[in-house]
Every structure is written in C-alpha cells, then in structure tokens.
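Peer 1: Would you be able to build a 3D model of this:
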Amino acid sequence: MKNIFHIAAVFLFIMGCGNKNTEESASEEQAEATGIVVSQDQFDTNDLMIGAMERRTFPKMVETSGMIDVPPENRASVTAFMGGFVKQTSLLIGDQVKKGQLLVILENQEFVQMQQDYLEVFNQLDYLKAEFERNQTLFDEKIASQKNFLQAKSNYETAKARYQGLKEQLQMLNISPSKVEQGNISSQAAIYAPIAGSITKMNVAKGSYVSPATEILEIVDNEHVHLELTVFEKDILKVKKGQKIEFKIPEASEETFNAEVHLVGTSIDNSQRTIKVHGHLEHEDEKASNFLPGMFVDAMIMTDTIKTLSLPEEAVIESEGGYYVLKLIDQKDGGYTFERVAVKQGSTYGGFTEINSSELTESDKFLTKGVFDLIGG
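Peer 2: Next up, the predicted model:
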C-alpha cells in the first residue's frame, strides 16, 4: 500500500511539471504570434533604427508623358530655291555646322540662263534710262509726242522691274549679282546653313537631283531644349504656368530632372482628348547637351501640396498583397517587440511615404530601418 502511494505521488509530480512546461510553451507561442522580438545584439548588429512619424509636405501630382523638343527657330529644314543636281556635299548626320557654313552646291543650266537674262537687262538699263530722260525733256519742251514719252517710260520701268526681280532671284540662289555684272557666269549655286547646330537628317548624295520641294537636310540647334508634354483633359484644369515638373528619360537614365510649366495649350486634340503643355528645363546650360530632340520622357507635374504623416520609404514594406509597418509595442530587458500593422500607403516623395491609418498616432514608434530583413517582401 505504501508503494502505491509513492508511485501516485511521483506521477502527480511529473504531470505537474508537464503542465508547467505546456503553459510556458503556450505563452511563448502567443508572444511569437502577436509580435516580432529583436534582441539588443540583433538590433545593433543589423544597424536597425527606430523613429516616429513626421508631418511632411507631399505634392499632388499629375502623371504625363511627352518628349524633348526644340523651338521652331532652332530647327531648320534646308531646301533649294530652284531644282538642281548635287555637285558637292561632304556632310554626314551628326556633323556640327556654323551659321553661314557651306552645305551643298547645286548645278543647273537654268542658273546660267537666269544670269544671262540678268546681264542682258542690266546692260539695257542705262540705255533705256537715257532714252526715257531724253523723251521726257522733249515732251516737256513740246517737241516729242506724249506717246513716245510714255513708251520710253514704260520700257524703262519694265526693264527696271525685271532687273530688280532677277537680282532678288540671284541673291536667293546665293549668286552674286555684282559678279554677274562683271561677266562672271556660273552654272553652280551654293546653299549655306541658316542656323548653327547639328545635322539630324541628310536626304541627298552627290549627283542626286533635288527639286524645290525636296528637303535636302535638317539642322537642329539643341542649345535650348524644352518639354512637350501631353496632359489628359481630366487633369488640365489642375495645370498652371509656373508649376514644377519632375521628369525622367526612362530609356536613357534613372536620374530625375527638373523643369517648370511655361505654357499650357488652349485647344484640345479631339481624337485623344489631350492638350499640350510646354515646359522649360531648370539649369538648362548644364543639362541641354545631354538631351536630344525626340527623347521620350515620363513626367510628373506638381499641381498642389498636402501636409500629412509620413515614414521613411524603407519603413513601409509590401507583403502578401498589402503594405505593413513594424510598430514598437514593448522595449525591456535589452530587447524590442514589434507588431506588424497594415497601413494604406499614400504617395512617396523625397524618400518618405505618406501613411494613412486611423490606428496610428504621432506618439507611436516604428522600425524605420531594417524592416525588410524582418518581414521580407
């Protein structure tokens, strides 16, 4: 009987210890379910940081896209005043040219005929002028008839008008009238650069024929470039002159550049329901040489601002289809306990993210660095 009581006591003791261990395990499991525990050593080793939410100013943005362009006066389409065959050109796409530099020499027998006509009327002009003045004197003295006087006047005025017209045409062909007057006639006409810039199109080669409607080449001066953005109708009332623009050239760089709204269009594209917005670059002298007309840009126009609570961008982690932060709920015995809290993420600007949550206050503390290492993405 004594042995039976002894065995029962030992059994109860073992059962008591088992219940105690079970309670401790359950307590630990509950702690793990409700929080993330980080020791002081882990905190220091991983350079973790704790901070509170800050009230920061966030801009309201209008998303848009467009391209780099140049003003019309910085783009020149070079054509010929009269058709001809290309006698000489040594330019390639990308070549830099100065204003007034020789671009192309054209050759055509019509140039010769025009110079002959000019020289002929030039040589007649002195005679016709003298004849007109003589008939005027005779008419004033009532010696010559009015008919002869008017005929002489008509001949002189007609020749003078033809002389001026041919002279203008020669100058448009860059043929010197004074040289023609000296008897120097050429079958060639030169075309010079109307602006300085770089060759972006070259549509002819030596020996090819160009007509007055043919674009020989294009010159673009990219010293002054700007943004041509396309804004949808639903957003256009928000856009005003002077607003800041942030833009990227996604195919070329991850760098963000700044600009400013300079002009807002006054008509809507009926097919796309969009309107053009013209932006000027900040620090253009430093950046313009890197931009080429036609580059595609993604841009954000800052239309307004709002002040709201925020955390550093890395404090907010996307996980399992939602956004979360780690809120500090306990700090004792050299350790930290964090609770994972779901939040509604707002806009991100300047390395900070807008936090929208009715459960959080400005006095709360959060893990601001190292969140990804604890809960992943």
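
Peer 1: all contacts plus neighbour counts: C-alpha atoms, from now on.
Peer 2: Noted.

Peer 1: Can you show me the helices along the chain?
Peer 2: 2-34, 40-45, 109-140, 146-172, 177-181, 284-287, 371-375 (DSSP state H).

Peer 1: Out of the ones you listed, flag the one nearest residue 342.
Peer 2: Distance to residue 342, taken as CA to CA, is lowest for helix 371-375 among those, at 12.4 Å.

Peer 1: For that closest one, list every residue counted as buried.
Peer 2: residue 371 (16 or more other CA atoms under 10 Å).

Peer 1: wait, which of the helices of the chain is closest to residue 195?
Peer 2: Of the helices of the chain, nearest to residue 195 by CA to CA is helix 146-172, at 16.2 Å.

Peer 1: Just give me how far that closest one sits from the chain centre.
Peer 2: Computed by CA atoms, centre = their mean, to the nearest Å, the chain-centroid distance of helix 146-172 equals 54 Å.

Peer 1: same thing with stretch 270-288?
Peer 2: 6 Å.

Peer 1: Tell me the spacing between the residue nearest the centre of the chain and residue 229.
Peer 2: Note on the chain: the residue nearest the mean C-alpha position is residue 68, at 3.5 Å, using CA atoms, centre = their mean. Distance check for residue 68 against residue 229: by CA to CA, to the nearest Å, it reads 9 Å.

Peer 1: And this one, please, so the two structures can be compared:
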Amino acid sequence: MKIYQTIPALLLAFGLFSCGEKATEGQAVSDTKSAFILKKQAVSNTLQLPVELLPYESAEIHPKVEGYVQRVLVDIGDQVKKGQLLVQLEAPEVNARAAQAGAGFQEVAARYESSRDRYQRIKIAAQEQGAVAESELISAKNQFLADSSAWLAAKANSQASGQYQSYLGIRAPFDGIVTKRKVDVGDYVQAGNPEGILTVENPDKIRVRIHIPEAYVSSLPGGDSLNFSTDALVNQTFSAKLSRKSGAIDRTTRTELWEYEFDNRSGAIKSGMYATANLNLGRAESTFKVPNSAVTTTLEGKFVIRIRNGQTEWVDVREGIQMKDGKEIFGELQEGDTLLTRSSDEIKAGTLLPVKLNN
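Peer 2: Purely as a prediction, here's the structure:
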C-alpha cells in the first residue's frame, strides 16, 4: 500500500514542476517590465577623431643617373625654390657620352649641309635643258634625303645625351623646405634605389585628413569647415576648409576619407603633428532615440522588443549616432510603439508580458 501511495505523490509533484516550467519559458511572464513610448526627437553628439596633418606637397627625391655626390648645396630646414640646384653628381662616363654625341651631331650636320647645298645647286642647274643628267639629279636628291635623316637622328641622340647629362644636377621640384637629407659628398648613388637622397615639402598649405566612420558619414553637418587642435599648441584652435572627399568607404577601416586644407603660410603648424577634431553630429530631421539598454546585441544582429497586443516582438534595428544617454536606431518601427526599456534575448518573441510605462 505504501508503494501505491508514493507513486501518485511523485506524479503530482512532477506535474506541478512541469506546469511551472512552461509558465517560465512559454507564453506568460508574471513580472512587470518597464517600457516607454517610442517617439522621434532631435539627436546630436560631439565626436572626437584624430586627424592627419600632411604637407600639401611632399617629394622624396631620387637620382635619375648613377654617380658620386660632388656637392650638396642644401641641408635640412633650408628654404628652396622650384628649379634650384640641390645636389650635383659627378659621372665622367655620362659627360663623355654627351660630348661624343655632340661631336657626332656636328659631323653629321656638316655632311647634311654639304649635301643640301649640292642638291640645291644641281636642282637649279637642271632647269636648263641638257645641263645636268637626270641620274645626277636623282643621286644628289637621294644623298640629301639620307643625310637629312642622319642629321635628325644625330640631333635627337645629342639632345637625349644632353638631357641625361643634366640629370647630374638634382633640382627642387617646387618651392618648399628640405626636411630630410641622406647623402654627403663622396657618396655613391644610383637610380632605382628605394631610399631617396632628399625630401622636400611644401608646408605653406597643410592637408588635414580625417577618416569618418561609416555610421557618421551622413550625419555630419553640411558645412565646409573643420576646427582642430594640436597637443603641441595648447589652447589654440585652427580652422580648415573642406576640399575633397574620397567618395567611397574603405573596406578595411569602414571609413570615408575627408580632406581639408589649412593656410599655413604663418608656419604655425608642422606636418606630422598629432591633432584631433571635434565633429558635431546631427540629423536634419528628428529620428528615434532609445536608452542604451533597450537594444540587445546577438550574433545575428541587434534588436529591440516591442509590445503589441500584450505580446513581445523582436524588431531588428541598426544603430546610428551614439550619445551618453541613449542611441539613435533605425528599423521597422513607428512613432507611438511601446518598447521595453531593458531588452534581453531571454525574453522570447510571442511572450505575454505585462508592462509599466515610464513617464
């Protein structure tokens, strides 16, 4: 008898346990959750980003010919003008080839002038009937054409050799300042070396580059100026003008490059300084803003929990501008929707859930 009395008791206890488990997982939760009415509002935030300060022009200068450094006429910090001689190289074989090409051109030019004069004389004489044989006229003409072609080839060779010889003098590509020097007199340099011998920069105008995160590309104001500051110049703020945008999102960093220009003729800014910019984020129209706790992140994405007809719904969202007291969201939501203040993936969709609205 004791056995038969014990089994019904166990079955009854198991049944009560099962009913309690279904109430927790299933379709009804007795705890009241905090909720709020979704509405649109103005969103804004200040985003601080690092910026790059680059010279408007920068050239690492490489020799075009090989040779020994004969003279170095500049050093770091020197101001230079476009076309100014910076380094003079010495290469006797280059000078010899140029001299040989020049002499060859002079020789060919003399033959060309001689055959040209002869052809012109014979051509004039041939105007009188029987004065000059036709074969002689043709021969003079052919010789003139041959010498003319040789003259053109020798001229081109002489000019090329002279141009090559001019590469022994290394000149400034633009107005600027020498920021690096890597050679001394007597050094051997050659074309194709990956390391340049000088670096010249133009610091009169600074490129201010900033990488805008993808999420904020469309939320920045439409103005064309950017205020930035540097660690080296305390309590000073500088303004740069927008000059160009890359027009594409970098696949690695998920950012768009924006470039501003700063007039640096005063020399206040040095290229390479560490600088930051404060960007005021905002939308032209009001959007949805929710508490940070209202959005849950899972491996599948982000969602909020909406209460409709007393039941929960998961609504996928994308985040926008981040603020201290909340965040901007986008999704299939309507103004006036009821959302949980604190969502969780433990609250399943379709759960009957009592809520209390916050003011």
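
Peer 1: rewinding a little: for the helices of structure 1, could you give me CSV that also reports distance to residue 338 of structure 1?
Peer 2: Output for the helices of structure 1, formatted as CSV (distance: least, CA to CA, whole Å):
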stretch, distance to residue 338 of structure 1
helix 2-34, 9
helix 40-45, 12
helix 109-140, 89
helix 146-172, 81
helix 177-181, 90
helix 284-287, 46
helix 371-375, 10
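
Peer 1: Which one, of the ones you listed, ends up nearest to residue 213 of structure 1?
Peer 2: Using CA to CA, the helices of structure 1 put helix 146-172 closest to residue 213 of structure 1, at 15.4 Å.

Peer 1: Quick check: buried residues in stretch 191-208 of structure 1?
Peer 2: 191-202, 204-205.

Peer 1: Outside of the longest strand along structure 2 itself, list whatever touches it.
Peer 2: Criterion DSSP state E: the longest strand present in structure 2 is strand 44-61. Strand 44-61 of structure 2 is contacted from outside by 173, 196-211, 270-283, 321-323, using CA atoms under 8 Å, 6 or more residues apart in numbering.

Peer 1: circling back: between the buried residues of stretch 191-208 of structure 1, which sits nearest residue 157 of structure 1?
Peer 2: residue 191 (31.8 Å).

Peer 1: mind checking how far that closest one is from residue 259 of structure 1?
Peer 2: 37 Å.

Peer 1: Kindly report the same for residue 113 of structure 1.
Peer 2: To residue 259 of structure 1, residue 113 of structure 1 is 55 Å away according to CA to CA.

Peer 1: Tell me which of these two has more neighbours.
Peer 2: residue 259 (23 against 14; other CA atoms under 10 Å).

Peer 1: Need the counterpart of that one in structure 2.
Peer 2: Correspondence of residue 259 of structure 1 to structure 2, assessed by TM-score structural alignment: residue 240.

Peer 1: ditto for residue 271 of structure 1
Peer 2: Superposed on structure 2 with TM-score structural alignment, residue 271 of structure 1 falls opposite residue 252.

Peer 1: Test my guess that residue 336 of structure 1 contacts residue 328.
Peer 2: Yes - counting by CA atoms under 8 Å, residue 336 of structure 1 does reach residue 328; the two are 7.2 Å apart.

Peer 1: Give me the more crowded residue out of these two.
Peer 2: Neighbour tally, residue 336 of structure 1 and residue 328, criterion other CA under 10 Å: the higher count belongs to residue 328, 21 against 18.

Peer 1: Tell me which residues touch the more buried one, please.
Peer 2: 336-339, 364-367.

Peer 1: which of these count as buried?
Peer 2: The buried subset of the contacts of residue 328 of structure 1 - by 16+ other CA under 10 Å - is 336-339, 365-367.

Peer 1: Next one: the closest residue in space to the match of residue 259 of structure 1 that isn't next to it in sequence from residue 239 of structure 2, what distance?
Peer 2: Among residues not flanking residue 240 of structure 2 along the chain, residue 262 sits closest, at 4.6 Å (CA to CA, 6 or more residues apart in numbering). Here the criterion is CA to CA. By it, residue 262 of structure 2 lies 7 Å from residue 239 of structure 2.

Peer 1: got it, and residue 118 of structure 2?
Peer 2: Note on residue 118 of structure 2: its distance to residue 239 of structure 2, by CA to CA, is 74 Å.

Peer 1: And residue 122 of structure 2, by the same measure?
Peer 2: 77 Å.

Peer 1: re the thing from before, so for residue 68 and residue 229 of structure 1, which residues contact both of them?
Peer 2: Joint contacts of residue 68 of structure 1 and residue 229 (CA under 8 Å, 6+ apart) do not exist.

Peer 1: on that earlier part again, the match of residue 271 of structure 1: neighbouring residues, count only.
Peer 2: Residues near residue 252 of structure 2, counting by other CA under 10 Å: 6.
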